[in-house]
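Novice: Show me the folded form of this:
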Amino acid sequence: MTLTPERRTLLPMLGRTHGTRSASVCHWKCADACTRPDENVSGAERFVDVVRRSAHVSASRRTVLGSSAAGAALAALSVAGPVAAAPGRGGAAAPGTFGFTAIDPVPAEVDRFTVPDGWRWETIISWGDPVETGAPAFDAEAQTPEKQKRQFGYNNDYLDILPLAGSDRRGLLVANHEYTNDELMFPDYATADAAGKLRNTETAMYAHGMSVVEVRRRGPRDAWKPVRSRYNRRITLDTEFVIDGPAAGSPLLRTSEDPTGTRAYGTLNNCAGSTTPWGTVLSGEENVDQYFSKPAVPTAREARYGLTSAGRGWGAVQSRFDLANEGTRNEPNRFFWVVEVDPEDPTAPPVKHTAMGRFKHEGASVRIDASGHAVAYMGDDNRFDYLYKFVSRDTFRPGPSQAARRHNTTLLSAGDLYVAKFDGDGTEDGVYDGTGEWLPLVVGGRSFVPGYSVEEVLVFTRNAADVVQPTAMDRPEDVEPSPVTGYVYVACTNNTARTAARLDEANPRPANKDGHVVEIIEDGGDATGTTFTWNLVLVCGDPDDPSVPTYFGGWQGEVSPISCPDNVAFDAAGNLWVSTDGQPGSIGYNDGLFLVPVSGPERGRVQQFLAVPTGAETCGPQVKSEDGYVLVAVQHPGDFPGASYAAPASTFPYDGVFHGPRPSCVQVLPA
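Specialist: This next block holds a predicted model:
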């Protein structure tokens, strides 16, 4: 595939990605963030500080680690037991509530959705399929903003199917639409005149947001299929949201469109999420900065949120995305929140929760503590950013009554916000582990950040967290508590910018291209507490590559190679499932979904369950093991170097509707 001069100009990451990673992924997903300075330049956590705080590290050991951090980290990781085994091929049946034989890793050039023997996959819904009543059938040659507003959006990420009316044959599918690959969507992407470019831009704008779609199936071994329903709706830039919590009404949230500071329009760059114990869906707003043209002179607070790019030209369609206009400067403050949607009530406005803080949310996952408080864990998906926890002020009311449900939908509107600091205990024991503390940001309605009011902490959470110096992590993405043990698992996707000078025990590898998974155990099992212990359960990579130390929970047998952990999920037995984003560029294989037992004799035994097509990312995994199936969202299929609308790299989902790729929600179930 050849690249036009226009496309080369459009993609500043050309020649800077690894392996077969496409520069367009970097451009459309995060606005080429790696070409700009890191958003966190605070130096919140230095490796030598972590070592000096460790009560179990000897003085001589401190000297070694402080003077040669990179070499010491690699040596210690080797002691921890790197698995020098071949990739898993034809492994035994996986433990858990259903079994499978691990698939071979799929080379990155292969355009195939791959599942184990004895399993099949079916598409549930794809980009452009009708959602709302009256929506037209998909026609890639004639997409318009008006059509896209009522059709399934692009690049679905978080995904779940919630039972409807207690039925196991009716459900509500809820999906995020994170961003768009415009060059793969529009036939005239490179040739359109000014009016055509505006039409394409506006169409792409309405391909963002969320979808709620009723689905039905004939029986437990049949696939879900979308149906027309009063529940079906698209959540787009036209959708009105309620802003609630302590910052609602703040001058920091007021705009000319809403002088009250209590309303917002639309949700953008929705990445991961979760289904709450009370039956609503949470969605995290992530790389929203890319949609705004930068201010003439960005403030330090604006720069901390990445508001320094040229944007996508959205200001030509809606002026609120042009920050050169002083009247729009607060518009970004109405984004980067956790959003809550009630799929069962199409008339209920979605809510943006200021009590949970404003940053680049991968998502938010809730557990109910023994005390009854709702506890939400959240990652800020950026290099050198932080892990957060929210504890509700009020307690959960069990039961199916509408009164209980109404109460529970207010739990995320008030509470305490913390950020994590990890302390290492030294590596003489051959493992990376230690203790940690949840540092208070807002507790009991008071700010614990010097110089910041409560409203400022919640609207500029990143800046406030910098002040208290938490641990800067390697892109903490999805964070999920186990429904069986309550242990919390943090997917740190990667961080190639980490240097020896910025190593710490929780982020031990320089130029960390493969990522790792952190296991957190709240002290005493109390999720509302402020102390915890932690360890690294996975240090990812290809075990056949001796240049990259790896660790697989202590397992010494065969494993599937795994890199760039992104989203995590659990089956009914408490096994961890990890989906990946970036394997083509790191280890040369298509991304996939992997089973990882986290307890018992097979702890750390990584086995690959599926692989998505070329150029795609595996998103939104749901392992419905009690029901015998798995859900995944296939995001940006065909986003491969040189791909375009005219010359696609993928035809997924291979349905003949379109000659190119269509992001889709997929169900995997026994053959």
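
Novice: contacts and neighbour counts: CA atoms only from here.
Specialist: Will do.

Novice: how about the strands in the stretch 51-200 of the chain?
Specialist: 119-126, 156-164, 167-177 (DSSP state E, counting those that start in this stretch).

Novice: Identify all contacting residues around the longest one.
Specialist: Strand 167-177 has contacts (C-alpha atoms under 8 Å, 6 or more residues apart in numbering) with 153-164, 207-220, 231, 269-272, 281, 283, 343-344.

Novice: For ChimeraX, what selects the buried ones among those?
Specialist: In ChimeraX, a selection of the buried entries from the contacts of strand 167-177 looks like this (16 or more other C-alpha atoms under 10 Å):
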select :153,154,155,156,157,158,159,160,161,162,163,164,207,208,209,210,211,212,213,214,215,216,231,269,270,271,272,281,283,343,344
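
Novice: Specify the angle between the longest helix anywhere in the chain and strand 167-177 in degrees.
Specialist: For the chain, the helix with the greatest residue count under DSSP state H is helix 194-206. Orientation note: helix 194-206 sits at an angle of 140 degrees relative to strand 167-177 (axes from the mean of the first three to the mean of the last three C-alpha atoms, to 10 degrees).

Novice: please give me the structure for this one as well, since I'd like to look at both together:
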Amino acid sequence: MTCKYRCGDACFHEIPNTSDNPTFREVVNARVSRRNALKAGGLSAAVLGLASLGTAAPAAAAPKNPGGGLFTAIAPTPRTVDNVTVPGGFTWEPIISWGDPITTEAPEFDFWNQSADAQQVQAGYNADYVTLIRNGNGGNKAVLVFNNEYTNDELMFEVGGSDELTDEQLRIIMAAHGMTVVNVRRQNKHEAWEYVRSGASNRRIHTWTPFTVDGPAAGHEAMRTSQDPTGALVLGTLNNCAGGVTPWGTVLSGEENFNQYFDTTGAPDPDQKLARYGLTSGGRGWERVEDRFHVATEPHEVNRFGWIVEVDPSDPTSTPVKHTALGRFKHEGANVIIADSGHVVAYMGDDERHDYIYKFVSKNKHRKGNGHREHNKALLSEGDLYVAKFVGDGMEDGEWDGTGSWLPLVVDGTSHVPGWTVEEVLIWTRQAADLVGPTKMDRPEDVEPNLTNGRIYAALTNNSQRVDLDEANPRLGNKHGHVIEMSEDGNDHTGLTFHWRIVLLAGDPSDPSAYFLGYDREDVSPISCPDNVAFDPQGNLWISTDGQPGTLGNSDGLYLYPVRGREAGHLQQFLSVPVGAECCGPYIDLDDNTVLAAVQHPGEVSGASPANPVSTYPYSGHGQPRPGVFHAFRPRKPRPPRGGHRG
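Specialist: Sure, this is the predicted structure:
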């Protein structure tokens, strides 16, 4: 069910990247020594790909050691448990859930009597990226921003599929996509955050919200439609996945699996531009209410999605922007760091099997101070775009590591792809990148710089169709995924070379192909399918997962993973989410007693329906699952656990 509605069953289709780009094996095969590929902790299964062929390991007990003194790691939660599980001494409270009204005029949520007008002023469905932007008052007031990635027709309505939806139900679904912005407050750091229904910042961004288009591709012929002959004004944002906060206080959001919303019936595709972006389906039925989602009728509308968008949460009247300079692909998200030179550098992943990791470097430099905010808001409008090539150094050193280079796509306003214009490179970035020889990766999702150590961490969720052995993707049929750390040479984020190493090969600790930086396997938690990454103020890596029920038999959750110091590799599970759900977000500040995460698609299990709900998260009496954002924290006084215990 999740595969169907989140990504249009992408994993059941052929891999869109059919280029003859060398896989990593062909690049480094001459340097990889199979004889020396056995490593401390056992690598034979990793090298031969045998681990992916076995059955899931039994659920492990909780690690022996506490979570670095911050918490005691929880034991893995069976995937059938309908509850949020947090460590001892912690509790959790929902902040906002699908359908909660965000204006004083908005109606209360009524599952059985929804409307498109109401949904436009109610919290959207399926929160993914979550962030908290502080605005004073001792840290007890803030703005909460979260993406609304996708909807599930069969859990929102009593229908068997998209073809049974009414026009009004289709519009409700369209209104539930996008982003939600709300003011939040708390009494003190020992109490839960709660959203403010009448907040001045409150806003819904949905399928009809106007977006301006900037950058080199704005106004290009391939961006123009019958409704927008300028090619510079788009309605809506779709399938928003991960994101990031800029130093100037705006939020970046990535448009990911936008392809599934477009009906390609009868649409010609002589250059395979549609197929390269996975546009091979019949859509979600939206074309029945708006022609722009029928590619044969409006062939350029699809080119107006797949971008990084920027939203200013401080101004609910502002018009969000789609930045074409950062390229068009299935963006998981974008996260930025200010280089020593003052240029802003954004890192991005294209979430598809055998697709790539990208970097953008702004043309102009960041200026400090609130008086330069408008200047800084334009920094992502112009700059250079690169794609990553990884080269391994062989396994003789006992590590998965090597060097890399950033291959230029657009530099100084000039295309570096022979025969392609700048606009073509940015609109059809996947095909342009195919031509310069980057490394095919195992579904690069969240790619974020760690502002504490300056290194970049990429979550490679999995790739069940990995059939080639290589050092950066070292497991055949990689069902558990891994995390790569990248260090820009000379700590120059505008440079063209980097070093890399794998810091986590996910799996059960008993799996010989799993790797935790050499930490004692008896003291780490099992993990699979790393998805979102985040960092706490100390620079520790936190990982949320998506897919563990099918690989380990456990609920998805959130994990602390130190990457430096004595505790490096000590993976500890902090929480788990309810049955059928994916753990998203997260936002971490334990010093502030704030861990925010999203429960995405609770109860999304095949066979579930409004008549037969599998989860009732957030246990608010509605009897139906309502995805949303919650706060895990230490209360001043112990509280009993809340929520359901079904399973």
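
Novice: coming back round to it: okay, buried residues for the longest helix of structure 1 please.
Specialist: 197-206.

Novice: quick check: stretch 456-466 of structure 2 aligns to which part of structure 1?
Specialist: Per the alignment by TM-score structural alignment, stretch 456-466 of structure 2 matches residues 488-498 in structure 1.

Novice: Break down the stretch 351-500 of structure 1 into its helices, ranges please.
Specialist: 402-408, 454-459, 461-468 (DSSP state H, counting those that start in this stretch).

Novice: out of the ones you listed, deepest packed?
Specialist: helix 454-459 (a mean of 24; mean count of other C-alpha atoms under 10 Å).

Novice: For it, give me the average deviation versus structure 2.
Specialist: In the superposition with structure 2, the average deviation recorded for helix 454-459 of structure 1 is 0.3 Å (mean C-alpha distance after the TM-score superposition for structure 1).

Novice: Which part of structure 2 matches that helix?
Specialist: By TM-score structural alignment, helix 454-459 of structure 1 lines up with residues 422-427 in structure 2.

Novice: Any chance you could list what contacts that stretch?
Specialist: With C-alpha under 8 Å, 6+ apart as the criterion, stretch 422-427 of structure 2 contacts 216-217, 220, 303, 324-328, 409-410, 413-415, 417, 431-432.

Novice: So which of those belong to strands?
Specialist: In strands, defined here by DSSP state E, the members of those are 409-410, 414-415.

Novice: among those, which two are most distant?
Specialist: 409 and 414 (8.5 Å; C-alpha to C-alpha).

Novice: out of the two, which sits in the more crowded spot?
Specialist: residue 409 (25 against 14; other C-alpha atoms under 10 Å).

Novice: Tell me if I'm right that that one and residue 420 touch.
Specialist: No: Residue 409 of structure 2 lies out of contact with residue 420 (C-alpha atoms under 8 Å); the separation is 9.8 Å.

Novice: what residues are shared contacts of those two?
Specialist: residue 432.

Novice: tell me which residues in the match of stretch 456-466 of structure 2 are buried?
Specialist: Buried residues in stretch 488-498 of structure 1 (16+ other C-alpha under 10 Å): 488-495, 497-498.

Novice: Would you reformat those as a markdown table and include distance to residue 526 of structure 1?
Specialist: As requested, the buried residues of stretch 488-498 of structure 1 are exported to a markdown table (distance: C-alpha to C-alpha, whole Å):
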| residue | distance to residue 526 of structure 1 |
| --- | --- |
| 488 | 12 |
| 489 | 16 |
| 490 | 18 |
| 491 | 22 |
| 492 | 24 |
| 493 | 27 |
| 494 | 29 |
| 495 | 31 |
| 497 | 35 |
| 498 | 32 |
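
Novice: which among these gets closest to residue 63 of structure 1?
Specialist: Distances from residue 63 of structure 1 to those, taken by C-alpha to C-alpha, are shortest for residue 498, at 20.7 Å.

Novice: does the closest one really touch residue 511, like I thought?
Specialist: Yes: between residue 498 of structure 1 and residue 511 there is a contact at 5.3 Å, judged by C-alpha under 8 Å.

Novice: measure the residue nearest the centre of structure 2 to residue 582 of structure 2 for me?
Specialist: Nearest to the mean C-alpha position of structure 2, by C-alpha atoms, centre = their mean, lies residue 242 at 3.4 Å. The gap separating residue 242 of structure 2 from residue 582 of structure 2 is 13 Å, by C-alpha to C-alpha, to the nearest Å.

Novice: With residue 79 of structure 2 instead?
Specialist: From residue 79 of structure 2 across to residue 582 of structure 2, the span is 11 Å (C-alpha to C-alpha).

Novice: Over to residue 19 of structure 2?
Specialist: As judged by C-alpha to C-alpha, residue 19 of structure 2 and residue 582 of structure 2 stand 32 Å apart.

Novice: okay, these two: which has more neighbours?
Specialist: Set residue 19 of structure 2 next to residue 582 and count neighbours by other C-alpha under 10 Å: residue 582 wins out with 30 against 13.

Novice: which residues does the counterpart of that one in structure 1 contact?
Specialist: Under the alignment (TM-score structural alignment), residue 582 of structure 2 pairs with residue 617 in structure 1. Counting by C-alpha under 8 Å, 6+ apart, residue 617 of structure 1 touches 580-582, 591-592, 634-637.

Novice: Take these and keep only those in strands.
Specialist: Filtering the contacts of residue 617 of structure 1 for strands - DSSP E - leaves 580, 592, 634-635.

Novice: returning to that earlier point: what's the longest helix of structure 1 packed up against?
Specialist: Applying 3 or more C-alpha pairs under 8 Å, 6 or more residues apart in numbering; DSSP states H and E, we find helix 194-206 of structure 1 packed against helix 145-148.

Novice: how about the nearest residue to residue 557 of structure 1, chain neighbours excluded?
Specialist: Leaving out its chain neighbours, the residue that sits closest to residue 557 of structure 1 by C-alpha to C-alpha, 6 or more residues apart in numbering is residue 85, at 6.6 Å.

Novice: so how far is residue 78 of structure 1 from that neighbour?
Specialist: Distance, residue 85 of structure 1 to residue 78 of structure 1, using C-alpha to C-alpha: 14 Å.

Novice: measure the aligned partner of residue 377 of structure 1 in structure 2 to residue 335 of structure 2 for me?
Specialist: Matched by TM-score structural alignment, residue 377 of structure 1 corresponds to residue 347 in structure 2. Using C-alpha to C-alpha, one gets 6 Å for the distance from residue 347 of structure 2 to residue 335 of structure 2.
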